[in-house]
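Q: Provided below are the primary sequence and the corresponding predicted coordinates.
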Amino acid sequence: MTLAARAFTQLATWPDLTEAEPSCGTGRALRSPQSEIVHFHSDSTVDLHLTARAIRRFQAHLTGSAAVRLVPDSPWVTLRLDGNGEVELLMTLVSLALYAHHARPVPGDAPHTECNDHQRAVLSRENLGGG
């Protein structure tokens, strides 16, 4: 079983998440009652709808991880699953995303914002000054 398949199976048991068709049309998705939360695009690439506010708040931490990629002005983060540490990071970020989506709505965090799978300008931590 791949890391992504294992993570998907584990997250699919969470009570706030249900399997859904990804709005981008690629892979598998899980959503909360409020929004799509995570898209599994391949055996190692996941897009997570963290919200723009949460990304701003945790940007320094997010860019400190080589596994995380940010796209300018996107409320989604892309995570590369290369090991168990990244799966654990994904679980933490999904918890954060669920919390962020349960909080009061914020302009710019529209529920149908396209994930990063179709974006080209991905910023790595190096591009953001993180090393």
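A: Looks like it came in fine. Residues are numbered from 1 along each chain as shown.
Q: C-alpha only now, for contacts and for neighbours.
A: Noted.
Q: Point me to the residue sitting closest to the centre of this structure.
A: Central residue check for the chain by C-alpha atoms, centre = their mean: the C-alpha nearest the mean position is that of residue 48, 1.2 Å away.
Q: Grab the nearest non-local neighbour of that residue.
A: Taking C-alpha to C-alpha, 6 or more residues apart in numbering as the measure, residue 48 lies nearest to residue 38, with 4.4 Å between them; neighbours along the chain are not counted.
Q: what packs against the helix or strand hosting the one you found?
A: Under DSSP states H and E, the secondary-structure element containing residue 38 is strand 36-40. Contacts of strand 36-40 with other secondary structure elements, assessed using 3 or more C-alpha pairs under 8 Å, 6 or more residues apart in numbering; DSSP states H and E, are made with strand 28-31, strand 45-49, helix 84-102.
Q: let's bring in a second one:
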Amino acid sequence: MKLAVHAYAELAGWPDLVEVSPSCGTGRALATAHGEIIHFHSDHDVDLHLTVRAIRRFQEHLDATRAIRVVDGSPWVTVRLDTSGDIHLLTTLVTLALQAHQAWPDPGDAPHSTCNDHHSAAETQYLSGG
């Protein structure tokens, strides 16, 4: 089973998440009462609306993880699913994202914020672990 399909199947069963059409028009998406939170764009790339505040708060940890791509100023991070451990990372980050959307609402994290799928490769960078 492809990793993204496995991750989607697991997360779609969570009580706080429902399937929606992705606003970017690519792939599949899950949302909360606060808006879209996860976009599955391919067999390997998943965008997660983590929030700007949570990204700032956990920047050091995100920087240390090769599977995470951060786009400056974006409330979304991209998780690259290459191993089953990356699914565990994604589910941990989804838990963090759910908490961030409920506990730390931030005006800069409007639900209409564009996911990273629309950013060009020149604007993004997979972090090299340090």
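A: Structure received. Keep in mind the model is a prediction, meaning the values are calculated, not measured.
Q: And stretch 3-17 of structure 1, how far out from the chain middle?
A: Between the centre of stretch 3-17 of structure 1 and the centre of its chain there are 13 Å (C-alpha atoms, centre = their mean, to the nearest Å).
Q: what's the span of that stretch, first residue to last?
A: Stretch 3-17 of structure 1 has its terminal residues 19 Å apart, counting by C-alpha to C-alpha, to the nearest Å.
Q: before we move on, back to that, compared with structure 2, how much does the strand holding residue 38 of structure 1 deviate?
A: In the superposition against structure 2, strand 36-40 of structure 1 averages 0.4 Å from its aligned positions (mean C-alpha distance after the TM-score superposition for structure 1).
Q: I'd like to check the angle between that strand and strand 45-49, please.
A: Computed with axes from the mean of the first three to the mean of the last three C-alpha atoms, to 10 degrees, the direction of strand 36-40 of structure 1 lies at 170 degrees from that of strand 45-49.
Q: measure the residue of structure 1 positioned farthest from its centre to residue 44 of structure 1 for me?
A: Largest separation from the mean C-alpha position in structure 1: residue 131, at 21.8 Å (C-alpha atoms, centre = their mean). When C-alpha to C-alpha is the yardstick, residue 131 of structure 1 and residue 44 of structure 1 sit 23 Å from each other.
Q: Just tell me which of the helices and strands packed on strand 36-40 of structure 1 ends up closest to residue 114 of structure 1.
A: The closest approach between residue 114 of structure 1 and any of those, judged by C-alpha to C-alpha, belongs to strand 45-49 at 9.4 Å.
Q: That closest one vs structure 2 - mean distance after superposition?
A: Taking mean C-alpha distance after the TM-score superposition for structure 1, the mean distance separating strand 45-49 of structure 1 from the aligned residues in structure 2 is 0.3 Å.
Q: how far out from the middle of the chain is that strand?
A: Averaged over its C-alpha atoms, strand 45-49 of structure 1 has a centre that lies 3 Å from its chain's centre (C-alpha atoms, centre = their mean).
Q: Other residues contacting the next helix or strand after that strand?
A: Scanning forward in sequence from strand 45-49 of structure 1 by DSSP H and E, the next helix or strand is helix 52-63. The set of residues external to helix 52-63 of structure 1 that reach it, using C-alpha atoms under 8 Å, 6 or more residues apart in numbering, is 68-70, 73-76, 96-97, 100, 106, 108-109, 124-125, 128, 130.
Q: give me that answer again for 6 Å
A: Defining contact as C-alpha atoms under 6 Å, 6 or more residues apart in numbering, one finds that helix 52-63 of structure 1 is touched by 75, 125.
Q: Same check on stretch 23-43 of structure 1?
A: Around stretch 23-43 of structure 1, the neighbours that count as contacts under C-alpha under 6 Å, 6+ apart are 4, 16-22, 46-49, 111.
Q: mind listing what's buried in that stretch?
A: Residues of stretch 23-43 of structure 1 classed as buried by neighbour count (16 or more other C-alpha atoms under 10 Å): 24, 28-32, 35-41, 43.
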